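J.: Below are the sequence and a predicted model; questions follow.
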Amino acid sequence: MADAGSIIAIYDDYYADGKVAAKREIASQQSVGHIEAILQGKTFEKILDIGAGEGAVLDKLNKRNLAKTLGAVEISTSGIEAIKARKIPSLKSLDVFDGYHIPHSDKSFDLGLAIHVVEHVEHERLFLAEAARVCKKLYIEVPLEHTRRLDRAIRMSGPSGHINFYTTLSFENLLKTSGLAVERLKVFPHDLAYEQHLAGRTKGWLKYKVRTEFLKIAPKAAMRSVAYMAGALCSSH
């Protein structure tokens, strides 16, 4: 059994005081937009949010009717309590898990979500194999922080528990070597609302324009220089 004790220690009380609520609310809006872009209008009977945090993504999935039934597993007890408090109508199962063992039967969900989870996971392929066991398809999203400024990314994201750093190539390789077939992979800049939340109205707008236009004009150079996000829709072999 893989030891998830250090991750549990970081996140057990992470959502208890609500300090991260505003950032996660904006980030969840961003992530659900990415999911919709990848799914291209497709909806599912049952979706499982793996590493559901405090439920911001679940709440938006419910409001946008992307699934008839939602389920969630989360490593943090404070996250579980925050999800319960939302009283999400389509959420039919909510469980604590250790990061590597999901308490559901094989292929019991049509789509699994792992949104900004894998960068925290010590044993990435064990995690992804378990997610693929339970879900017919997976949407996985990670930050692309392995740029020329990797040293800064390590310093900045260390307190949040990031231990894995990706390029598009290393992310795709991780998925393929975990036994997943990549159906669609997209690179996303941060949304304007997210940039402005972090940097303020004016500076955030400038960062948004630079990041977005750089990606359009010179994608390879942009991804070597600036952090983006990648989302991938996968199926298991």
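T.: Right, received. Where do you want to start? This is a predicted model, so every value here is computed, not measured.
J.: switch to C-alpha atoms for all contacts and neighbour counts from now on
T.: Will do.
J.: Please identify the residue most distant from the middle of this structure.
T.: Most distant from the centre of the chain: residue 202, at 27.2 Å, with distances by CA atoms, centre = their mean.
J.: Roughly how far does that residue sit from residue 193?
T.: 11 Å (CA to CA, to the nearest Å).
J.: Ok, residue 52 next?
T.: 21 Å.
J.: For these two, indicate the residue with more neighbours.
T.: Using other CA atoms under 10 Å, the more surrounded residue of residue 52 and residue 193 is residue 52, with 25 against 18.
J.: Give me the nearest residue to the more buried one, chain neighbours excluded.
T.: In this structure, residue 52 finds its nearest non-sequential neighbour in residue 74, 5.4 Å apart by CA to CA, 6 or more residues apart in numbering.
J.: number of nearby residues for the one you found?
T.: Considering only other CA under 10 Å, residue 74 is surrounded by 26 other residues.
J.: What of the one 4 residues further on?
T.: Number of residues near residue 78 (other CA under 10 Å) recorded here: 20.
J.: Doesn't it lie inside a helix?
T.: Yes. Per DSSP: H, G, I helix; E, B strand; the rest coil, residue 78 lies within a helix segment.
J.: close enough to count as contact, residue 25 and residue 55?
T.: No. Residue 25 is beyond contact range of residue 55, at 9.3 Å (criterion: CA atoms under 8 Å).
J.: Who has more neighbours out of these two?
T.: residue 55 (26 against 18).
J.: so which strand or helix has residue 146?
T.: Of the helices and strands defined by DSSP states H and E, none includes residue 146.
J.: quick one: contacts of the longest helix along the chain?
T.: As assigned by DSSP state H, the longest helix anywhere in the chain is helix 21-39. Contacts of helix 21-39 with the rest of the structure, by CA atoms under 8 Å, 6 or more residues apart in numbering, involve 15, 56-57, 60-61, 115, 139, 184-186, 188, 190-191, 193-194, 197, 231-233.
J.: What residues of that helix count as buried?
T.: 24-32, 34-35, 38-39 (16 or more other CA atoms under 10 Å).
J.: alright, now check it against this:
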Amino acid sequence: MRDWGVVMWQDYETTYRGALQDSEFLAWRELGARRKAQNIARVCREIEVVSILEIGCGTGAVLRMLHAMSFAREYFCIDLSSSAVRFTRDSCPTFAFRAVVGGADALPFRDGTFSVAILSHVIEHLDDPVSALHEASRIARFVVVEVPTERVLSNFVRRKMLCRPYPSIAGAGHVQFWSPSSIATFLQHNAGLKILNRHLDLLSEDVDSGRRNGHGPRSLAKQTLRNALPGSIYSRLLTTHAVFLCRRSAGQS
């Protein structure tokens, strides 16, 4: 599979249109979507979910997984790429009520339209994630956020001692970087959200390795550490995924 992440964020629409023709890219998105959907359901297990909006729907893989889990009754989505929206409409015709083209910082919906707005691996790509979170909390009662936690010891060594940037800058177009603790602080103090539930996903071997199909010494080393270390220590050493259920704090307008 071509490494689409290197160029995806230079011309999102054109590159995404090409990526949608790559069967390996689509399979990779499906693999990651299963875990993302499970994480979303996990943090939302104590709330009633009637309608959801996925912001940055991509291929619609997460929506399809959530629908297979009977997570909600109504499914909506939005993405900057018209090709992604068209693909999602075509692949989710029986349950996607509305799929629209648009940005996360100006959602074309009324206040309180949805039960849950989902930003799964989206805000790390945004120059202004606060605006996206404000919009999400405006149009939905609850907001689910999942991000990679990349401000960890392994990346500190990479950046400070080896003088190499975060690999996800070129590989995935990330412009925001958090640790497990700093993302919680960001959501509460910068975005004005109240955290209701959270989960730290240490990643399974297949999801963590992704395009490498679970093989290679790096994947084996990570799997060994996952099995040997408490999650609180592992998450300080290597990238994990932090998942939060939030709502707008009282007094936020």
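T.: Nice, I can see it. Being a predicted model, the structure only gives us computed values, none of them experimental.
J.: which bit of structure 2 covers the longest helix of structure 1?
T.: Counting by TM-score structural alignment, helix 21-39 of structure 1 pairs with residues 26-44 of structure 2.
J.: residues in contact with the closest residue to residue 14 of structure 1 other than its chain neighbours?
T.: Leaving aside its sequence neighbours, residue 14 of structure 1 sits nearest to residue 78 (CA to CA, 6+ apart; 6.6 Å). Shown in contact with residue 78 of structure 1 (CA under 8 Å, 6+ apart): 12-16, 54.
J.: To which residue of structure 2 is residue 198 of structure 1 aligned?
T.: Per TM-score structural alignment, residue 198 of structure 1 is aligned with residue 211.
J.: Which parts of structure 2 are strands?
T.: In structure 2, the segments counted as strands under DSSP state E are 51-55, 74-79, 96-101, 114-120, 140-149, 193-201, 240-248.
J.: Give me the residues contacting the fourth one.
T.: Outside of strand 114-120 of structure 2, the residues that reach it under the criterion CA under 8 Å, 6+ apart are 36, 48-56, 136-137, 139-147.
J.: Also the longest one?
T.: Counting contacts by CA under 8 Å, 6+ apart, the residues outside strand 140-149 of structure 2 that touch it are 40, 43, 111-124, 136-137, 177-180, 183, 239-248.
J.: gap between it and the chain center?
T.: 8 Å (CA atoms, centre = their mean, to the nearest Å).
J.: Which part of structure 1 matches it?
T.: Under TM-score structural alignment, the match for strand 140-149 of structure 2 is residues 135-144.
J.: After superposing, tell me the mean distance of that stretch to structure 2.
T.: On superposition with structure 2, the mean distance recorded for stretch 135-144 of structure 1 (mean CA distance after the TM-score superposition for structure 1) is 0.4 Å.
J.: quick one: residue 110 of structure 1 and residue 235 of structure 1, what's the gap?
T.: Taken as CA to CA, the span from residue 110 of structure 1 to residue 235 of structure 1 is 10 Å.
J.: actually residue 184 of structure 1, not the one I wrote
T.: 10 Å.
J.: what about these two, which has more around it?
T.: Neighbour count, other CA under 10 Å: between residue 184 of structure 1 and residue 235, residue 235 has more, with 18 against 12.
J.: Which residue is the nearest non-sequential neighbour of the counterpart of the more buried one in structure 2?
T.: Taking TM-score structural alignment, residue 235 of structure 1 has residue 247 as its aligned residue in structure 2. In this structure, residue 247 of structure 2 finds its nearest non-sequential neighbour in residue 142, 4.8 Å apart by CA to CA, 6+ apart.
J.: Check residue 52 of structure 2 too.
T.: Residue 52 of structure 2 sits nearest to residue 116 (CA to CA, 6+ apart), 4.8 Å away.
J.: Tell me how many other residues crowd that neighbour.
T.: With other CA under 10 Å as criterion, residue 116 of structure 2 counts 28.
J.: burial count for residue 97 of structure 1?
T.: 19.
J.: And the one 4 residues further on, by the same measure?
T.: Here the neighbour count serves as a burial measure; for residue 101 of structure 1 (other CA under 10 Å) it reads 16.
J.: so it makes contact with residue 128?
T.: No. Using CA under 8 Å, residue 101 of structure 1 is not in contact with residue 128, being 10.6 Å away.
J.: Give me the common contacts of the two.
T.: Between them, residue 101 of structure 1 and residue 128 share no contacting residue, judged by CA under 8 Å, 6+ apart.
J.: show me the contacts for residue 196 of structure 2.
T.: 244-247.
J.: Could you identify the buried members of those residues?
T.: So, by 16+ other CA under 10 Å, the buried ones in the contacts of residue 196 of structure 2 are 244-247.
J.: Take those and write them to a markdown table, including distance to residue 155 of structure 2.
T.: Output for these, formatted as a markdown table (distance: CA to CA, whole Å):
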| residue | distance to residue 155 of structure 2 |
| --- | --- |
| 244 | 23 |
| 245 | 27 |
| 246 | 28 |
| 247 | 31 |
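J.: quick one: what's aligned to residue 174 of structure 1 in structure 2?
T.: Using TM-score structural alignment, residue 174 of structure 1 pairs with residue 186 in structure 2.
J.: Grab the nearest non-local neighbour of residue 74 of structure 2.
T.: residue 51 (4.5 Å).
J.: Structure 2: matching residues for stretch 50-57 of structure 1?
T.: Going by TM-score structural alignment: stretch 50-57 of structure 1 matches residues 55-62.
J.: Please tell me how far residue 37 of structure 2 sits from residue 29 of structure 2.
T.: 12 Å.
J.: cool, and residue 64 of structure 2?
T.: Taking CA to CA, one finds residue 64 of structure 2 at 11 Å from residue 29 of structure 2.
J.: And residue 106 of structure 2, what's its match in structure 1?
T.: In structure 1, residue 106 of structure 2 lands on residue 101 (TM-score structural alignment).
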